[in-house]
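Show me how the following folds:
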Amino acid sequence: MANVTFKNNPVTLLGKEVAIGDIAPDFTVLANDLSPVTLADSKGKIRLISVIPSIDTGVCSTQTRKFNEGASSLGDDVQLLTISVDLPFAQAKWCAAEGLKNVQTLSDHRDLSFGEAYGVVIKELRLLARSVFIIDKDDKVTYVEYVGEGTDHPDYEKAIEAVKQLMK
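From the prediction side, this is the model:
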């Protein structure tokens, strides 16, 4: 498993770690209107999945905005999903306040389905570890970043470049 810390304290990640080349595990999370969303709902698109501990924190807010900005120029073949354990209502309120249109915020609070399938549930905090996954149109994982320190930023440029490589 990935070695991850949160505020410099080691944490335990639950679930199965995902690697490049794996077939992306399915999951069920909740949209802001409480409807279920699965990986299959975006089949045929390149998926950039941005995972954050909580949308109301500085790094998570920045991560969501940066990926929203980066994805806005990638076109309709790319689906940006931001997943956290925040309640769907809180996610919707944050997006409305920020004026973000290209990001789909999804909540894993109910079942931790995504978190367990991708190995990002922080056992000690019941939050998701900061991470980024890129899944191609055929559901193959092509990029993975488990951020080593939960309060650090992911490599935004590297992730967006990995999406662009799939678009060629």
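
all contacts plus neighbour counts: C-alpha atoms, from now on.
Will do.

Tell me where this structure has strands.
Applying DSSP state E to the chain gives strands spanning 5-6, 9-10, 13-14, 28-30, 36-38, 46-51, 78-84, 104-107, 121-122, 127-128, 131-135, 141-146.

Now for Met1: which residues touch it?
By C-alpha atoms under 8 Å, 6 or more residues apart in numbering, the contact list for Met1 reads 13, 16-17, 119.

To check against the first, give me the structure of this:
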Amino acid sequence: MASITLGGSPASTLGNLPEIGSIAPDFTLTKLDLSEASLADFKGQKLVLNIFPSVDTGTCAQSVRHFNKDASELENTKVLCISKDLPFAQKRFCGAEGIENVVMLSDFKTGKFGNDYGLTFSDSAFKNLLSRCVVVLDKNGKVVYTEQVAETADEPNYQAALDVLKNA
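As a prediction, this is how the structure comes out:
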């Protein structure tokens, strides 16, 4: 379990992020059109999993904007922005912001992704939402970088995640 903070107050997750060098757990998430996407749908591509509580918060929205800009410059790489927001909210946000270079996915149906990746809040005001994390996978689905952001209000280390991609 990760011990993090939410607005300076202690918070915990259900577990820990997958270990570097391990194969990422499979997942099934909901796309904007309410169809499903799984890890297998992105086989052969490098992936940045940008995970956050809700696109309707400033820091979460900024992470989507930031990775949207970066994603357009990455070769053979997809950025998956994952939250428990309803796909309708994700779609509204992307339309209003002109977000076109990332794939928005939701864990709202089962919460299995957050549980399998060990990043669901187990307590605090955000209980059952996804904590702010970045997980980078190489083209074989191997975890090559993880970051569990210590304070939920803080942005992830974008550059560290992007630097790992260059060698993945």
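
what's the TM-score for these two chains?
Put the two chains on top of each other and the TM-score (TM-score structural alignment, normalised by the length of structure 1) is 0.94; 165 aligned residues with a C-alpha RMSD of 1.1 Å.

Buried ones from the contacts of Met1 of structure 1, can you make that a PyMOL selection?
Per 16 or more other C-alpha atoms under 10 Å, the buried members of the contacts of Met1 of structure 1 correspond to this PyMOL selection:
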select buried, resi 13+17+119
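
what's the burial count for Lys43 of structure 1?
Burial measure for Lys43 of structure 1: 15 neighbouring residues, criterion other C-alpha atoms under 10 Å.

sorry, that was for Thr57 of structure 1
12.

Kindly state which residue of structure 2 is aligned to it.
Counting by TM-score structural alignment, Thr57 of structure 1 corresponds to Thr57 in structure 2.

picking up where we left off before, out of the contacts of Met1 of structure 1, list just those in helices.
Within these, no residue falls in helices by DSSP state H.

buried residues in the longest helix anywhere in structure 1?
Counting by DSSP H, the longest helix found in structure 1 is helix 58-71. Applying a neighbour-count criterion of 16+ other C-alpha under 10 Å, one finds 59-61, 63-65, 67-68, 70-71 buried in helix 58-71 of structure 1.

likewise stretch 16-29 of structure 1?
For stretch 16-29 of structure 1, by 16+ other C-alpha under 10 Å, it's 17-19, 24-25, 27-29.

Of those residues, just say which sits nearest to Gly115 of structure 1.
The closest of the buried residues of stretch 16-29 of structure 1 to Gly115 of structure 1 turns out to be Phe27 (C-alpha to C-alpha; 8.7 Å).

just checking, the closest one touches Arg110?
No - using C-alpha atoms under 8 Å, Phe27 of structure 1 is not in contact with Arg110; the gap is 12.0 Å.

re earlier: now do the longest helix of structure 1 and strand 46-51, the angle between them.
Counting by axes from the mean of the first three to the mean of the last three C-alpha atoms, to 10 degrees, helix 58-71 of structure 1 points 170 degrees away from the direction of strand 46-51.

what about the residue nearest the centre of structure 2, distance to Asp85 of structure 2?
What sits nearest the mean C-alpha location of structure 2, by C-alpha atoms, centre = their mean, is Ile51, with 2.0 Å. Distance of Ile51 of structure 2 to Asp85 of structure 2, given as C-alpha to C-alpha, to the nearest Å: 11 Å.
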